[in-house]
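Q: Let's see this in three dimensions:
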Amino acid sequence: MIGRLSGTLAAVQPPLLLVDVQGVGYEVLAPMTTVFELPPQGQQVQLHTHLAVSETAQTLYGFLREADRQLFRTLIKVNGVGPKMALAILSGLDAAALSRCVAEDNVAALVKVPGVGKKTAERLIVELRDKLAPHPGEVNDIPLMAAAAPKVDHLAEAESALAALGYKPTEASKMVARASKAQPDADSATLIRLALKSIAPA
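A: Reported below is the predicted structural model:
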């Protein structure tokens, strides 16, 4: 079991990260709440990891905080919630927002996550009610990635990241288009953050 990685952040292609550990590159999937808080590319990073093993793949999921890894592990124990769905949930909702959804029985916010239907949202609320500590206050704006990057198609990069999280291509395109309209000069990280804000409960 790989429980932690410490190395150089070699590449960031949300939600995929490449971490170089003494010459070995580890591919790690991370929720956007982790991606937005990463150090600049090329700097050192330490991730708490969870290894998910299936019949077809072994996938590493990474988190900057142990508490986020534990929340991920709590989510995948819910019937019908796999690692991919848990990754999408934690990309749109931080721990405080998720706790608030559960406390307020906010099914509407949860069904905005790709793959989460009404029954799954209701099950999440029931099964997480006694497992999540209360988190007062509103969702904080997540710091943007500070890494300098070559000129890229920010719209396409943001759409690709959302699609990788489970959003349908047409839905991802609309979300990014709305975000771009609100902030025309935004980079991909900002576009993703703005697009995902639509999930967070008001």
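Q: drop to CA atoms for contacts and neighbour counts, all remaining ones
A: Will do.
Q: From residue 13, how far off is the nearest residue to residue 157 once chain neighbours are set aside?
A: Nearest non-adjacent residue to residue 157, counting by CA to CA, 6 or more residues apart in numbering: residue 188, 6.1 Å away. Using CA to CA, to the nearest Å, residue 188 is found at 10 Å from residue 13.
Q: With neighbour numbers in mind, choose between those two.
A: Between residue 188 and residue 13, counted using other CA atoms under 10 Å, the more crowded position is residue 188 (23 against 13).
Q: thought residue 3 was touching residue 60?
A: No - the pair residue 3 and residue 60 does not pass the contact test of CA atoms under 8 Å, sitting 9.4 Å apart.
Q: Need the overlap of contacts for these two.
A: Common contact partners of residue 3 and residue 60 (CA atoms under 8 Å, 6 or more residues apart in numbering): 49, 50, 51.
Q: Redo the residues you listed as CSV? Include secondary structure.
A: Converted to CSV, these look like this (DSSP: H, G, I helix; E, B strand; the rest coil):
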residue, secondary structure
49, strand
50, strand
51, strand
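Q: Before we compare anything, build this one as well:
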Amino acid sequence: MIARLTGLLAEKQPPFVLVDVNGVGYEVQVPMSTFYNLPELGAKVTLLTQFIVREDAQLLYGFLTAMERESFRELIKISGVGPRIALALLSGLNSNELAQAVAAQDTSRLVKVPGIGKKTAERLLLELKGKLAPVLATPGFAATSDNQADILQALIALGYSDKEAQLALKALPADVSVSDGIKQALKSLAR
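A: Down below sits the predicted model:
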């Protein structure tokens, strides 16, 4: 399985990007939330990926954050929701917005996404309830960036409680990178 690609961004044609990894070009489909945050052509990029094999194709989907990839994985587990619909949802809503819509059971946010009708939105909210929200949205806390959400998720995965992780996150600068944020948060939690 291909889990991550790091290479040079060779082409950008929504929803596809071409990542050159040591001379091998990987065509990766990305949601628009990832596409808009990609660097310029020729720059180094790292994408977390989901590799899907079908009878007629082998497809690679890419994401800038672990949160986006986890949202994609939860969406494609739902019967009748394939990668195309999952990409459309993540193109219309970022992963934080999707988690908030699930937590609030807000169908109106989902039906604004092209290709998602009222019945599909209701089914998505029903099936994602209790799955997506705990992983991606901590009640009472709104991450101001995907980096903060990733740091929070990492701290919870390491065994810290929601409250401890949120307190550590509040002490971090708003523009901290994920790796530096985790290091700083672990230092503050160790005291």
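Q: Buried ones among the shared contacts of residue 3 and residue 60 of the first structure?
A: 49, 50 (16 or more other CA atoms under 10 Å).
Q: Residue 3 and residue 60 of the first structure: who's more crowded?
A: residue 60 (20 against 13).
Q: Does residue 98 of the first structure belong to a helix, a strand or coil?
A: Going by three-state DSSP: residue 98 of the first structure is helix.
Q: now swap in the one 10 residues further on and tell me
A: When classified by three-state DSSP, residue 108 of the first structure comes out as helix.
Q: Quick one: list the elements packing against the helix or strand harbouring residue 189 of the first structure.
A: Following DSSP states H and E, one finds residue 189 of the first structure within helix 188-196. Helix 188-196 of the first structure makes packing contacts with helix 154-164, helix 169-182 when contacts are defined by 3 or more CA pairs under 8 Å, 6 or more residues apart in numbering; DSSP states H and E.
Q: those strands in the second structure, which residues are they?
A: Assigned by DSSP state E, the second structure shows strands spanning 4-13, 16-21, 24-29, 44-53, 58-63.
Q: Nearest to residue 157 of the second structure, out of those strands?
A: Nearest to residue 157 of the second structure, of all the strands of the second structure, is strand 44-53, at 18.0 Å by CA to CA.
Q: Packing partners of that closest one?
A: Using 3+ CA pairs under 8 Å, 6+ apart: strand 44-53 of the second structure touches strand 4-13, strand 58-63, helix 66-76.
Q: Provide the aligned range in the first structure for that strand.
A: Using TM-score structural alignment, strand 44-53 of the second structure lines up with residues 44-53 of the first structure.
Q: What's the average distance for the matching stretch when superposed on the second structure?
A: Stretch 44-53 of the first structure differs from its equivalent in the second structure by a mean of 0.8 Å after superposition (mean CA distance after the TM-score superposition for the first structure).
Q: Just the buried residues of that stretch, please?
A: For stretch 44-53 of the first structure, by 16+ other CA under 10 Å, it's 44, 45, 46, 47, 48, 49, 50.
Q: Reformat those residues as a markdown table; add distance to residue 194 of the first structure.
A: Putting the buried residues of stretch 44-53 of the first structure into a markdown table (distance: CA to CA, whole Å) gives the following:
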| residue | distance to residue 194 of the first structure |
| --- | --- |
| 44 | 27 |
| 45 | 25 |
| 46 | 26 |
| 47 | 25 |
| 48 | 26 |
| 49 | 26 |
| 50 | 27 |
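Q: Counting neighbours, what do you get for residue 36 of the second structure?
A: 11.
Q: Perfect, that will be all.
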